[in-house]
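[1] this is the structure alone, sequence omitted:
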């Protein structure tokens, strides 16, 4: 049985301390070795051998022993149980011993390969370098995720490079205005870039609606001004009205257009309006569905409609040269001379480090060959910008080892390499000029200089990236926008509510970080963030407006566990799921992920299937009767049931709801209050936050040699249990400041 629980045994390096302390060996011999020793130990693991090996045993063996004793999974129910005091003393002694082992081992940095900028990083980097907001997400597929985060790599396929060139060209057009002044930027969104909601489906050439439904796009307007929005579509005409669409752009007053054309000859309609700079949603909703199945003329029985494309043109007033363009082409001289002078200034920021005269000259030559008009400085700058962005030096975060480097040796990161790590860790974007200058002066080479810059970056608004990028991925709500609860059950759920839920968690995490509050506030806070829509949904005191604000709330609200984003992400489309919620708690907050379900483990019945009408607790009891399922579900279900008073979209339910959960050690959780206490008292919560934040900071999965680094982070949290303290400790770790040469 113990072998089943000790999954998977990682081949960690052996420890270098002495035998296990006598209280530990005595406890295991009293409660465990009767089953887990001898010629045929249960589960195939001989604890007598582990005890004898002591610190020479696999570290993960001891870690898993700590976990199963802490959770109450061991000793099993049918064996004599230790008293609560005996269990607590064992856990404390074992943790202290393991901590000492880890602290005695040296830190060894790992190897980080070339990493491609993720979509959010790329978009932020382009914005900070050029001032241009480009919707990278419409060009590139979702970033691959590894170890829970999407900042760990990604291949440069031919398709990706082609799309990167498209992005670079779009940026160049918006960032650099040609001197003839006759160009108006235009963006077309074909069917594969349109999102639909409601009663519709995607055809080969259009978004088709057979009842009320919406086609929409998200467009980044580069400047405030007057824009023309063209909507191309057709109607399956019937009745005495042509097909009508309600057009909505951002928060502006909706407008209605009529499309009388048919599929054979589609038509276009235009709307002109003034739009502020920034991202806006443009939507077209089919609003006059018509259905007369008994009409004598078959062609007049059903009115449907379709959208083929959206087209955005503008601003009509023209565009003033961007700050980037003005600075890149300042001074006098020939177009080529002005370009070369500008490249010397801006290319090091784009490539995040020093550039050589040869590299700069090569870019000038490439731009001269590629420019539409090589006699125009603006045309040359456009070509140079495209080439710089499409370069591997831009899209990849490179840490290039010296040619004479010996594999297996360790080197310090250069100042610019460290600046890049630091900036993308805390800002999710490129280093600013101050950070690059500090790197050039060597100020990042010592601990104090590195901490000075770290604190400066944390004080900047861009450090909100820790909440928007790290926290949403750690908590597994990054893709919340793809979740759609069953509207037949949750009729009032909509996209605005979904976005409010995401913002609640982001604002909450960012607040705890910036105010340097204890990390237990993540679990036990007596406040949350809400706007008018979310407060109404939660049944809180009414507030007005869409701005998120801090609200003091009464228990059980407050903290992550009662936030709609978490509760929605851990439910099915139709109902709550104690299994999903319990699994999330173990994996995300307690650093105690269960193993994958074994083949044939089965699932709970879906609505309409046999057994679906049984109470949820009874369905899970029957599921646990399967021997392959019982071990994991004992703890997982108990944790999940403690959140049962919250429905699948985060509303609190009163009445006859059973939210009790019995843990493997026999203790009982009476709802969310006891769950919060259980998590706060668990060493797994701090370990989970530390391990995940370190994984995100390094841009790679943790390896065996990172165990001492994690131990040092946990020591720091004991004296200063804040996210900022954790960040400050991470950036001075060997693993962050140095690299192992592969």
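    That came through, no problem. Keep in mind the model is a prediction, meaning the values are calculated, not measured. Residues are numbered from 1 along each chain as shown.
[2] going by C-alpha atoms from here, please, whenever you check contacts or count neighbours.
    Noted.
[3] residue 694 contacts residue 730, correct?
    Yes. Assessed by C-alpha atoms under 8 Å, residue 694 is found in contact with residue 730 at 6.6 Å.
[4] among those two, which residue is more densely surrounded?
    residue 694 (27 against 22; other C-alpha atoms under 10 Å).
[5] which secondary structure element contains that one?
    Element membership of residue 694 [criterion: DSSP states H and E] is helix 683-698.
[6] want to compare, so here's the second one:
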């Protein structure tokens, strides 16, 4: 600790002084006179304009400026100073009703805070080596071993930080996590290495008649033209009586299923879904194999799927009544399924690629330690995504050797060594070593970062070869590789993972809409919602459409089910396609997509607060603080006597609430015209109970929906159409928000105050090149931030 640090001790607590000393030793902390200048100028400004409301006694908004650390040591302090800076820069502090500082005075103090905050944020940023999350781990195993396994469910759920589950700060490793890695590694090696003879490929047929026949009498099923017809949609999508359970597949592998299906007595086409179900002990697992449409004309369907041993496929009709008691003389629509022809396992080569890639021609019965050393010497660099360092391979060879010497077989000993590699920190963690005398990451690490950003998977041979030749960091080469990955099927993982977290699509199944109020909701609508939001982002990425189309556009990605939900005519079929919207449509952009509207509701009611917070945080990049302690929440009045808007008006009369709610409520009000399943409404709906004992009743219209409002800056809007125009006027704020989200996802860390200049540079560069989404991705990959620790 040098003299400068000792001089600073009076300003900090002991913990802060230690942190400051650490940052000084790294040569990254500003000098003592900078701290003194900040204390003098910012402190004087606070004394004059802020402490009347934000001292230890008053602490309005929970802020006590007497406790701020002018050394800005630690994440909590940089976050606090960032909030102070932003509120001052936006003119929110001091409040409008207070005496305002002169413009020059404000600019002077901000000019002192900003550079100090940049330095403190950069110096205090902890470089976290992040581990692979569940999806990345699964993809990495599958790529490495040439297998196709669902391993993520063997691992604990990943936590999020900054909105993403690939953030290093959230990816701790627990005992439970390591047990999961061990189980996943064992299963992966078991699947990759084959023993015994090649399984025999067979073709056999099976139908559901025996299982379904007892139910013909009650009319829920029938047999028509040799097809078993279903007249109801199952409430439990995990079990269907129409299945191939009478002849389960014998071994794990890829199988082809061929069957005929047709719609019966239906005025229009109908839909169905197929799932593969397997059982491990008492636990069943289900794998959706797709959604299909069918008409009165019988059609032959063919599905290929990789399934576990003893699996069966099941058929579910969609869009039919959940319960049916047939009446004489009434015609009921249904979906009929013929017998299923099953062929498999389908084997392209034997031994499979997974086996030969791992073992070559080594015989597991006669293998030697020399064979194990050769296998591990090739496996370790591929698993670690880099050249093996001195002694790394030897450690795993030593483990294998010790087991051999204890009397274990060659196969058992080798498996242990391979499993140990897959549980090593060098495999589980993404190494991002910087080059000597710089914060730029090395070439191999750049390849890893690019591949996990755009594919959630390890770099392929082409990327690694360019990194080894020191060519990847060349702008033209880096752009070409980013373009290649964006055009590859693996980029679908990027679409699903990013939209799933940015738009909260992963929460789509978390709520079940009230079936009494929202009878239009069904499984096909829900899955169509997901397809729309993912498809919209995918289309924008593919065509490099301007990012403001995420705010509003005159097109949408629809199929028939979703178009009917939105009231858009002339869209038929199950497949998603780009559709031009009517000029007066309320749709267009992500805000009015049914998936987003559903995840921002609770299934029964909507809350302007929840939706408003969502818009602020995910569209405008304005994080909202939690409500003050002991603040009562807003609950809908089920009697309909008082609207949520009226309750929030009372809420905003509380001064401590008003500062946030004047930001939160307007976007929430604009979205009130959409119910919990994303349907457009003019009135709230209520369940009018006529028999309390049985909860019998009917749906009645409640109060009129008012979707008008006024933003915090005073701009009025009449409805969601007008509000989206106001959002378009703030497209620069949205561009910064989206760029920050994408950078956080790409780097596995939250963006700090010191990243703002880089974000602004990326936004400006993208804007000058057409402002397309694909262009934005390229600008991020080409940025200095992307290549820096």
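    Okay, I see it. Note that this is a predicted model, so its numbers are computed, not measured.
[7] TM-score of the superposed pair?
    Once superposed, the chains reach a TM-score of 0.70 (TM-score structural alignment, normalised by the length of the first structure), with 617 aligned residues with a C-alpha RMSD of 5.1 Å.
[8] hang on, the earlier thing: elements contacting the helix holding residue 694 of the first structure?
    Here helix 683-698 of the first structure touches helix 415-426, helix 707-719, helix 723-731, helix 734-737, going by 3 or more C-alpha pairs under 8 Å, 6 or more residues apart in numbering; DSSP states H and E.
[9] the same query, at a cut-off of 7 Å, please.
    helix 707-719 (3 or more C-alpha pairs under 7 Å, 6 or more residues apart in numbering; DSSP states H and E).
[10] okay, and the helix it packs on goes to which residues in the second structure?
    Mapped onto the second structure using TM-score structural alignment, helix 707-719 of the first structure covers residues 756-768.
[11] mean distance, that stretch to its aligned residues in the first structure?
    Mean deviation of stretch 756-768 of the second structure relative to the first structure after superposition (mean C-alpha distance after the TM-score superposition for the first structure): 2.5 Å.
[12] outside of that stretch, which residues touch it?
    The contact list for stretch 756-768 of the second structure, computed with C-alpha atoms under 7 Å, 6 or more residues apart in numbering, reads 735-736, 739-740, 775-776, 779-780, 785.
[13] kindly report the same for stretch 100-109 of the first structure.
    In contact with stretch 100-109 of the first structure (C-alpha under 7 Å, 6+ apart) are residues 15, 17, 705-709, 711-712, 734-735, 738-740.
[14] buried set for stretch 426-435 of the second structure?
    Residues of stretch 426-435 of the second structure classed as buried: 426-434 (neighbour count, 16 or more other C-alpha atoms under 10 Å).
[15] let me have the residues you listed in a markdown table, extended by secondary structure.
    Formatted as a markdown table, those follow (DSSP: H, G, I helix; E, B strand; the rest coil):
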| residue | secondary structure |
| --- | --- |
| 426 | helix |
| 427 | helix |
| 428 | helix |
| 429 | strand |
| 430 | coil |
| 431 | coil |
| 432 | coil |
| 433 | coil |
| 434 | strand |
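[16] including distance to residue 286 of the second structure, could these go into a markdown table?
    Listed next are these as a markdown table, based on distance: C-alpha to C-alpha, whole Å:
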| residue | distance to residue 286 of the second structure |
| --- | --- |
| 426 | 33 |
| 427 | 29 |
| 428 | 28 |
| 429 | 30 |
| 430 | 32 |
| 431 | 35 |
| 432 | 37 |
| 433 | 41 |
| 434 | 44 |
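[17] what is the nearest of the residues you listed to residue 313 of the second structure?
    Using C-alpha to C-alpha, residue 428 is the member of these that lies nearest residue 313 of the second structure, at 34.6 Å.
[18] just the helices from the stretch 201-350 of the first structure, written as ranges.
    For the stretch 201-350 of the first structure, the helices defined by DSSP state H, counting those that start in this stretch cover 323-328, 335-350.
[19] next one: the first one to chain centre, how far?
    The one in question is helix 323-328 of the first structure. Distance of helix 323-328 of the first structure from the chain centroid (C-alpha atoms, centre = their mean, to the nearest Å) equals 33 Å.
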